[in-house]
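Engineer: test case, fold it:
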Amino acid sequence: MEEFELTLKPNLESYHEHEKNGLYTYGWSPDWQTAFDELELAEASPGRVIADHGHKYRIVTSRGEGWAELSGRIQHELGDRSAFPAVGDWIAVRFMAEGGNDGIIHGILPRASRISRRAAGSVPTEQMIAANVDVLLLVAALNLDFNLRRLERYLVMAWNSGANPVILLSKADLCDDPERYVRETESIAPGVPVIAVSAKEDQGREQLEALLRPGMTVALTGSSGAGKSTILNWLAGEEIQDTQEIREGDSRGRHTTTHRELFILPQGAVMIDTPGMRELGLWEDGGGWSEAFTDIEELGRNCRFADCRHEREEGCAVKAAVDSGELDPKRLENYRKTERELKYQASKEQVRQRNDRKGKGKKDARRGKGEERRRLTLERD
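Structural biologist: Next comes the predicted model:
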């Protein structure tokens, strides 16, 4: 993991230089200050969203914690719900009272990374999970619910986000041979660190804490019952999130965490805990799909035909790898399935955007006609 860790090293010198500013504890940096200054919002102060409660946000600023809402203007300008503040976003706030902590959000700084998925429903929409995450911990429990295909989907989401993925195989104390599962997981996650952990037996703490440097933002995601809140409490050294026992019959859990929230860890990093997901609908492909299946993509470069679909074509290197046992046929099947899903989602999104543009065009035309009628009325008068 040494090379991976080096790529995550924050500017600790800047951190220690400014650590008296409370926001640096939450990941603030000179780069974020530059981005904030570029907004050119008078009488605004920087802050970070630490919890999302729908239309109200728990925030932290140099004054401490408070509550905030979006200004009417920015709500209108943002339009799409996915552009609204998410946990981890850096924001520009104008306080409602002198010396008070509550305020109105008048700006959102450009996101360095965005963790999102497709929201449930027939209309394709993006649901934000967290923003400005440096390391995304994909948590999978070593029990009856362990599923490599599901992990592949989470990796697509992670690589699309811009964050660095790390896989945590939780509840290792329930497994007779966790190293076997580590090897299996490494086979479907080339280049991604895989750590077997057990909060009960304090296993894997040293490897995990190596990622929790001051100034880093780490997020937990995974299925319900995977043990995310337990990991957070374990690392924090106290019960800051409620936990529940999973069902013994099928190892499925319930949603203990009901909203996304950011916590400061004693190791110096901040961690975002998120509600468990029953299903993960993929949203957009910014190269994450190819990155998650990089081994198949590399095999495909050796196919006889450049446009090989890896089905029945002669000289297909991917099919040859399946026949020889080098590639798991279930992995190839998931490769195709997620490709179809992303293409279908992209086509639906294009239709939605086209319809939105048509609707906006009609609205602008009606507004223009109304203004013209008012002008002619004024001229007659």
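
Engineer: from now on I want contacts and neighbour counts done on CA atoms only, so please keep to that.
Structural biologist: Noted.

Engineer: so which elements touch the helix or strand containing residue 152?
Structural biologist: Counting by DSSP states H and E, the element that carries residue 152 is helix 148-161. Helix 148-161 sits against strand 114-118, strand 135-141, strand 164-170, helix 288-292, helix 329-380, with contacts defined as 3 or more C-alpha pairs under 8 Å, 6 or more residues apart in numbering; DSSP states H and E.

Engineer: in it, what's buried?
Structural biologist: 148, 150-161 (16 or more other C-alpha atoms under 10 Å).

Engineer: kindly report the same for stretch 79-88.
Structural biologist: 85-88.

Engineer: what is the nearest of the residues you listed to residue 16?
Structural biologist: residue 88 (21.1 Å; C-alpha to C-alpha).

Engineer: now do the same contact list for that closest one.
Structural biologist: By C-alpha atoms under 8 Å, 6 or more residues apart in numbering, residue 88 lies in contact with 48-50, 130-133, 262, 272.

Engineer: ok so, going back, out of the helices and strands packed on helix 148-161, flag the one nearest residue 225.
Structural biologist: Nearest of the helices and strands packed on helix 148-161 to residue 225, taken as C-alpha to C-alpha: strand 135-141 at 7.8 Å.

Engineer: and the closest one, what does it pack onto?
Structural biologist: Counting by 3+ C-alpha pairs under 8 Å, 6+ apart, strand 135-141 packs on helix 148-161, strand 164-170, strand 217-222.

Engineer: if we can go back for a sec, columns distance to residue 341 on top of the buried residues of helix 148-161, output as TSV?
Structural biologist: Output for those, formatted as TSV (distance: C-alpha to C-alpha, whole Å):
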residue	distance to residue 341
148	18
150	14
151	16
152	14
153	11
154	14
155	15
156	12
157	13
158	16
159	16
160	15
161	17
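
Engineer: can you tell which of the helices and strands packed on strand 135-141 is closest to residue 290?
Structural biologist: helix 148-161 (8.1 Å).

Engineer: okay, the helices and strands packed on helix 148-161 in CSV with distance to residue 257 and mean neighbour count next?
Structural biologist: Output for these, formatted as CSV (distance: least, C-alpha to C-alpha, whole Å; neighbours: other C-alpha atoms under 10 Å):
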stretch, distance to residue 257, mean neighbour count
strand 114-118, 17, 21
strand 135-141, 14, 25
strand 164-170, 17, 25
helix 288-292, 27, 21
helix 329-380, 28, 13
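
Engineer: separation between residue 303 and residue 288?
Structural biologist: Taking C-alpha to C-alpha, to the nearest Å as the measure, residue 303 falls 22 Å from residue 288.

Engineer: same thing with residue 363?
Structural biologist: Using C-alpha to C-alpha, one obtains 37 Å as the distance from residue 363 to residue 288.

Engineer: how about this one, so we can line them up?
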Amino acid sequence: MHFSSTSTSAFSSSALPLPLAAYGWDADREAEFAPYAERGLLPGRVVRVDRGLCDVVTAAGVVRADTEFVVPRDPLKVVCTGDWVAVDPEDADPRYVRTLLTRRTAFVRSTSSKRSEGQILAANVDHAVVAMSLAVELDLGRVERFLALAWESGAQPVVVLTKADLVPDPVALSYLVEDVEASAPGVPVLTVCARDGDGVEELAALLDRGTSVLLGASGAGKSTLANALVGEDVMGVQATRDMDGKGRHTTTTRNLLPLPGGGVLIDTPGLRGVGLWDAGTGVGQVFSEIEEFARDCRFHDCAHESEPGCAVRAAVEDGELPTRRLESYHKLVRENQWIVAKSDARVRADVRQDWKRKQAAGRAAGEAKRGRGPWRPAPPR
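Structural biologist: The predicted structure is shown next:
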């Protein structure tokens, strides 16, 4: 990243407040903040948000601030853990967050509501750490879903298989790693036993600069992993359930924690649902081998279902592409189209028209198979 050599900000590069430098403050942020410094506002990074209030780390320490002045209609522009903000000076009572600085990246998922809304989980993230527990059967489809959102956010994903001590057979463990690597092209895959410290040092080396967000389902061992990375018990941890070996839900808010080797970590609550949110590019990166095969399809808009000359289907038949990967690809593409269509009338019309074409083709194929000739709608009575 290029850093500007000069700045008009009240905070000079040579005298960057240590707390902010540790949290990711740099010369580019300093230059962006200059107009707010002239108004007497202070820079800070949001470390936690709770019901309209947030904790912000500033050069003077952590302060509590109200977000009333930055409550937008767009849910993707609300104050979030990881945001850089301008807050009122120390003598203000109450103190308010006055504005957000530009977000470089944002990790967003769709909400579970029927409305077309996204939910931002973390801002200004460089690494997205996807934690998957080896205490239960690996869900490769869930891995792919997390990775699609991670790539779309602009962050570099990393998959961490936690509780590796529960798979003592090294051969079995290597097979699990291979399965995940096949589902995560271009993504580092690490095995970790945070309780014993195995693999933690290697992960810490990947996260020693910038901001990382820790993602995963409840019980994936995120809080234990966060404690191991930070080097102290900063997050509460509960024992696993006796009935199935799963961990219990521990973290209830998103927290930003400085790492001893540099960089910061955002620990998030367990995610029950991981809905896509306009993640077409991310889906393409997760299934990069399918995108590669698709270049040789006869039709540029091939859906890789029943079209003639489909190179992707041919790769499945030749054993070059697992059927599960193509099925997962279709599922995420359809889901993403549906999410986009909810808020885009043009896309919604295209999806509806495509569905009608597929229905007509299916009926025609059924009639032809039964020897009844081309399908025609029944005449009105």
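
Engineer: hmm, back to that, hmm, which of the contacts of residue 88 of the first structure are common to the second structure?
Structural biologist: Shared with the second structure under both residues aligned by TM-score structural alignment, their matches' C-alpha atoms under 8 Å, the contacts from these are 48-50, 130-133, 262, 272.

Engineer: so which of the residues you listed is the most crowded?
Structural biologist: residue 130 (29 neighbours; other C-alpha atoms under 10 Å).

Engineer: map it across to the second structure for me.
Structural biologist: Alignment note (TM-score structural alignment): residue 130 of the first structure maps to residue 122 of the second structure.

Engineer: what about its match, which SS state?
Structural biologist: Three-state assignment for residue 122 of the second structure (DSSP: H, G, I helix; E, B strand; the rest coil): strand.

Engineer: any idea which residue sits dead centre in the first structure?
Structural biologist: Taking C-alpha atoms, centre = their mean, the centroid of the first structure lies closest to residue 115, which sits 1.9 Å from it.

Engineer: quick one: map it onto the second structure.
Structural biologist: Match for residue 115 of the first structure (TM-score structural alignment): residue 107.

Engineer: ok, its match - contacts?
Structural biologist: Applying C-alpha under 8 Å, 6+ apart to residue 107 of the second structure gives the contacts 120-123, 125, 149-150, 152-153.

Engineer: kindly recompute the last result at 7 Å.
Structural biologist: Contacts for residue 107 of the second structure (C-alpha atoms under 7 Å, 6 or more residues apart in numbering) come out as 120-123, 149-150, 153.

Engineer: quick one: the residue lying closest to it once chain neighbours are set aside and residue 220 of the second structure, what's the gap?
Structural biologist: Closest residue to residue 107 of the second structure apart from its sequence neighbours, by C-alpha to C-alpha, 6 or more residues apart in numbering: residue 153 at 4.9 Å. From residue 153 of the second structure across to residue 220 of the second structure, the span is 22 Å (C-alpha to C-alpha).

Engineer: cool, residue 96 of the second structure as well?
Structural biologist: For residue 96 of the second structure relative to residue 220 of the second structure (C-alpha to C-alpha), the value is 36 Å.

Engineer: just to revisit the earlier point, now the kept ones among the contacts of residue 88 of the first structure in TSV, with distance to residue 30 of the first structure?
Structural biologist: Shown next, in TSV, are these (distance: C-alpha to C-alpha, whole Å):
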residue	distance to residue 30 of the first structure
48	15
49	18
50	20
130	21
131	18
132	15
133	17
262	21
272	22
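
Engineer: tell me the counterpart of residue 21 of the first structure in the second structure.
Structural biologist: Aligned partner of residue 21 of the first structure by TM-score structural alignment: residue 18.

Engineer: before we move on, back to that, isn't the match of residue 130 of the first structure right up against residue 105?
Structural biologist: No: Residue 122 of the second structure lies out of contact with residue 105 (C-alpha atoms under 7 Å); the separation is 8.6 Å.

Engineer: okay if I get the helices and strands packed on helix 148-161 of the first structure as JSON lines plus distance to residue 299 of the first structure?
Structural biologist: Shown next, in JSON lines, are these (distance: least, C-alpha to C-alpha, whole Å):
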{"stretch": "strand 114-118", "distance to residue 299 of the first structure": "28"}
{"stretch": "strand 135-141", "distance to residue 299 of the first structure": "26"}
{"stretch": "strand 164-170", "distance to residue 299 of the first structure": "23"}
{"stretch": "helix 288-292", "distance to residue 299 of the first structure": "12"}
{"stretch": "helix 329-380", "distance to residue 299 of the first structure": "11"}
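
Engineer: figure out which of those is closest to residue 238 of the first structure.
Structural biologist: Comparing those under C-alpha to C-alpha, the one sitting nearest is strand 164-170, at 18.3 Å.

Engineer: how about the next helix or strand after the closest one: buried residues?
Structural biologist: For strand 164-170 of the first structure, the following helix or strand on the C-terminal side (DSSP H and E) is helix 178-187. Residues 178, 181-182, 185-186 are the ones in helix 178-187 of the first structure that count as buried (16+ other C-alpha under 10 Å).

Engineer: now the residues you listed as TSV including distance to residue 293 of the first structure?
Structural biologist: Listed next are those as TSV, based on distance: C-alpha to C-alpha, whole Å:
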residue	distance to residue 293 of the first structure
178	23
181	19
182	18
185	13
186	12
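
Engineer: just flag the most distant two among these.
Structural biologist: Taking C-alpha to C-alpha, no two of the buried residues of helix 178-187 of the first structure sit farther apart than 178 and 186, at 12.3 Å.

Engineer: how close does residue 173 of the first structure sit to residue 140 of the first structure?
Structural biologist: 13 Å.

Engineer: repeat for residue 233 of the first structure
Structural biologist: 17 Å.
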